[in-house]
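1. Take a look and give me a structure for this.
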Amino acid sequence: MIYFPVDSLDVRHNFALEYYLMTQRKPQEPVLLLWSTRPTVMLGKYQSAQNELNLPFIKQHQIEIVRRLSGGGTIYTDQGGCQFTLIWPERGTSIDFSKGLQVITSALQQIGINAQTDSRNDLVIDGRKVSGSAQYMMPGYRLHHGSLLFDSNLDWMSHALRIDPLKAKAKQIKSVHQRTVNLREQQPSWTAAEFKARLLKALLKQTNAQTRSLSADDESALPSLAAKYFSEDKALASASQQFDHQHKTYLPGVGIISLSYSLDSDQKLSALSLDGDFFSNLNQQQFTAALIGQPYKASVLSPIIDQQLKQTPIKGLKAQELTALLF
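-> Next comes the predicted model:
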């Protein structure tokens, strides 16, 4: 494994680095990154900023807004915690958090922090979330990144993020704050910087990672990638198109799934949008293009949806469940 030190607190720089490593540097060994950010909210790939964010609070407190290339839910990060990135040279289309979470939980246990995985993608302590993870794939590579709360500002987190009423009801929680906790409760004498240093030492020992530095050419490639893929405008962009119908549900092990659609005078799909906090490498444009123009009939749309999800699965979701939601 290769470890690249990351000093930047700019989330756009750090997301661009992940992307650059997989698409241009193309290492032949696994990669480890450990990094932090200024106060930031990170939207999942398939989420609506308007639904997930308290934008007036975020603007007032100058919190950065960015959209990941991975699915999952919105998270808040700051220098009170840290982010980890694990990149493996491998091929695949299905999301699998087990290998990455094993690396992180083992390192946490080595430094005296007892966190367990939950049923989906989080690390928890006594049922309260301390870490969330997400994944995406590029040709030949799998990326698993996640956050670790150590001494983060949970009040800002609670005010900046909105919780979907469907998820709140299903999980029987009233606020983001109620569901999360800082790791500092287990190690109250540590600072966030000390936690990060101890974690890094444990990760390097566990993975036998060799430390390497980015070249000047590597660094010079990052600003254009950050601007192209991770700008605030891109994060906040939402379709201006209005839909006639919306069907939304929360499925355990999958997350929020929302389908918005319109029909033309011949009862054919004229517009469609798939949103939520699910995990997938699904191309939304390709998915909707396969369905638009088709008659709004389950017998017609079901095999198309099945074919699309066979090509690029949504973690935990069966094609018949998505078809049933559409109808």
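
2. alpha carbons only for contacts and neighbour counts from here, please
-> OK.

3. Pull the contacting residues for residue 2.
-> If a contact means Cα atoms under 8 Å, 6 or more residues apart in numbering, then residue 2 has 29, 30, 31, 32, 209, 210, 211, 212 as its contacts.

4. count of residues packed around the fifth one?
-> Applying other Cα atoms under 10 Å, we find 17 residues neighbouring residue 209.

5. Quick check: it touching residue 5?
-> No - at 11.5 Å, residue 209 does not count as touching residue 5 under the criterion of Cα atoms under 8 Å.

6. any common contacting residues for the two?
-> Contacts common to residue 209 and residue 5, judged by Cα under 8 Å, 6+ apart, are absent.

7. Next, format the contacts of residue 2 as JSON lines and append secondary structure.
-> Output for those, formatted as JSON lines (DSSP: H, G, I helix; E, B strand; the rest coil):
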{"residue": "29", "secondary structure": "coil"}
{"residue": "30", "secondary structure": "coil"}
{"residue": "31", "secondary structure": "strand"}
{"residue": "32", "secondary structure": "strand"}
{"residue": "209", "secondary structure": "coil"}
{"residue": "210", "secondary structure": "strand"}
{"residue": "211", "secondary structure": "strand"}
{"residue": "212", "secondary structure": "coil"}
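
8. now the other sequence, so there's something to compare against:
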Amino acid sequence: MGFSVEAVVSAVRRAVTRASGWADHEWELVREGPRSPLTHMALDEVLAEEVGPGRRGPTLRFWEWSSPAVILGGFQSVRNEVDLGAAGRHGIEVVRRITGGGAMFVEPGNTVTYSLYAPPSLVAGLSVAESYPFLDDWVLGVLGDLGLNVWYQPLNDIASEGGKIGGAAQKRMGSGAVLHHVTMSYSIDAAKLGEVLRVGREKLSDKGVASAARRVDPLARQTGLAREVVIDRLIAGFRSRFGLVDGPVSAVEEARAGELVASKFATEGWLWRVP
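-> Next up, the predicted model:
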């Protein structure tokens, strides 16, 4: 984390709180076939809650999408963020996640999305702002190995000379676990995105900071690699740094995710909690 005053203070805080390191844990990998947007929302909550009390080890999960969607941040307004008429014309589902941050537009094959479900000890002694680059430093390393000049743009963006590559969102769960997920653009249908998301106007984020649409520079253009190869390289990079074993979603976790879809994520009350 460098040798600035802030970095030294963080290091001291982590030592005092007896923070754990990445290699202190046995990390599990979940990489499965496509799932519905609603199922992804539910799985994020279920797997994070399983990691908190230790029923599941710390986990890295890569997502595959079965259908296009707009995923709203937990505190965003549906009407402010989405043109519902355009979404309907294009068959795009609108769902809401449990983390904050901005809206995402995804289609099968056009993003690289992953979640980290980490124990609280991994980020002990770090502020929320410090935990974002800390949890994604390995990604910057792998992208650097692929020849990209990338950096972390506070609070939660992965950026390059050509523009934004991706963004992160995070939530500290009641169980103590940290849910941290990232969506990076692999390719982008800019015309469709412009129709569906209301990105052409300044708006207030969940933290009350004015923001506008930012230029995106997708991984397909920057790397020239197939999306599956990019994901393979990310997994290999994580494994070489910290170790990684297969940890598929269990039948119990599947059942709980299905229950959460029905009782929470698919309900009008959840989607329209911020109209």
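
9. circling back to that earlier point, mind giving me the ChimeraX command for buried ones among the contacts of residue 2 of the first structure?
-> Selection command for ChimeraX covering only the buried members of the contacts of residue 2 of the first structure, criterion 16 or more other Cα atoms under 10 Å:
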select :30,31,32,209
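
10. Mind putting the contacts of residue 2 of the first structure into a markdown table with distance to residue 191 of the first structure?
-> Shown next, in a markdown table, are the contacts of residue 2 of the first structure (distance: Cα to Cα, whole Å):
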| residue | distance to residue 191 of the first structure |
| --- | --- |
| 29 | 32 |
| 30 | 29 |
| 31 | 26 |
| 32 | 22 |
| 209 | 25 |
| 210 | 26 |
| 211 | 24 |
| 212 | 26 |
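
11. Neighbours of the residue mapped onto residue 54 of the first structure from the second structure, how many?
-> Aligning on TM-score structural alignment places residue 54 of the first structure opposite residue 83 in the second structure. Using other Cα under 10 Å, residue 83 of the second structure has 15 other residues around it.

12. Leaving out chain neighbours, which residue sits closest to residue 83 of the second structure?
-> Nearest non-adjacent residue to residue 83 of the second structure, counting by Cα to Cα, 6 or more residues apart in numbering: residue 196, 5.1 Å away.

13. cool, and residue 195 of the first structure?
-> residue 150 (7.5 Å).

14. any idea how far the closest residue to residue 173 of the first structure other than its chain neighbours lies from residue 159 of the first structure?
-> Excluding the flanking residues, the one nearest residue 173 of the first structure by Cα to Cα, 6+ apart is residue 179, at 7.0 Å. As judged by Cα to Cα, to the nearest Å, residue 179 of the first structure and residue 159 of the first structure stand 14 Å apart.

15. and if you look at residue 101 of the first structure?
-> According to Cα to Cα, residue 101 of the first structure stands 28 Å off from residue 159 of the first structure.

16. Same question for residue 51 of the first structure.
-> Taking Cα to Cα, one finds residue 51 of the first structure at 14 Å from residue 159 of the first structure.

17. picking up where we left off before, is the residue nearest to residue 195 of the first structure in contact with residue 81, as I believe?
-> Yes - under the criterion of Cα under 8 Å, residue 150 of the first structure makes contact with residue 81 at 4.8 Å.

18. list the residues that contact both of these two?
-> Any residue near both residue 150 of the first structure and residue 81 by Cα under 8 Å, 6+ apart counts here, and that gives residue 192.

19. all strands of the stretch 101-250 of the first structure, in order?
-> Along the stretch 101-250 of the first structure, counting by DSSP state E, counting those that start in this stretch, strands occupy 116-117, 123-125, 128-131, 133-138, 141-149, 210-211, 245-251.

20. right, so of those, which gets closest to residue 219 of the first structure?
-> strand 210-211 (16.5 Å; Cα to Cα).

21. list the helices and strands that closest one packs on?
-> strand 2-3 (3 or more Cα pairs under 8 Å, 6 or more residues apart in numbering; DSSP states H and E).

22. ok so, going back, residue 101 and residue 159 of the first structure: who's more crowded?
-> Taking neighbours as other Cα under 10 Å, residue 101 of the first structure and residue 159 compare with residue 101 leading, 23 against 17.

23. for the second structure, longest helix please?
-> Across the second structure, the helix with the greatest residue count (assigned by DSSP state H) is helix 128-145.

24. Not counting that helix itself, show me its contacts.
-> 1, 123, 149-152, 154-156, 168, 180, 233-234, 237-238, 241.

25. Aligned against the first structure, show me the partner of residue 263 of the second structure.
-> Using TM-score structural alignment, residue 263 of the second structure pairs with residue 228 in the first structure.

26. got the contact list for that match?
-> Per Cα under 8 Å, 6+ apart, neighbours of residue 228 of the first structure: none.

27. ok, it to residue 235 of the first structure distance?
-> 11 Å.

28. got it, and residue 32 of the first structure?
-> 26 Å.

29. OK, contacts around whatever residue of the first structure lines up with the residue nearest to residue 83 of the second structure?
-> With TM-score structural alignment as the criterion, residue 196 of the second structure lines up with residue 160 in the first structure. When contacts are counted by Cα under 8 Å, 6+ apart, residue 160 of the first structure touches 41, 53, 54, 55, 57, 58, 76.

30. which one of the residues you listed is nearest residue 300 of the first structure?
-> The closest of the contacts of residue 160 of the first structure, once distances to residue 300 of the first structure are taken by Cα to Cα, is residue 53, at 36.5 Å.

31. Could you report the neighbour count for that closest one?
-> By other Cα under 10 Å, 21 other residues sit near residue 53 of the first structure.

32. Then residue 134 of the first structure?
-> Using other Cα under 10 Å, residue 134 of the first structure has 26 other residues around it.

33. corresponding residue for it in the second structure?
-> So, by TM-score structural alignment, residue 134 of the first structure is matched to residue 169.

34. got a list of what that match touches?
-> Counted by Cα under 8 Å, 6+ apart, residue 169 of the second structure has contacts 99, 100, 101, 156, 180, 181, 182.

35. Count the residues that sit near the counterpart of the last one in the first structure.
-> Residue 182 of the second structure maps onto residue 146 in the first structure, with residues paired by TM-score structural alignment. If you count neighbours by other Cα under 10 Å, residue 146 of the first structure ends up with 22.

36. The one 10 residues further on now?
-> The burial count assigned to residue 156 of the first structure is 18, neighbours taken as other Cα under 10 Å.
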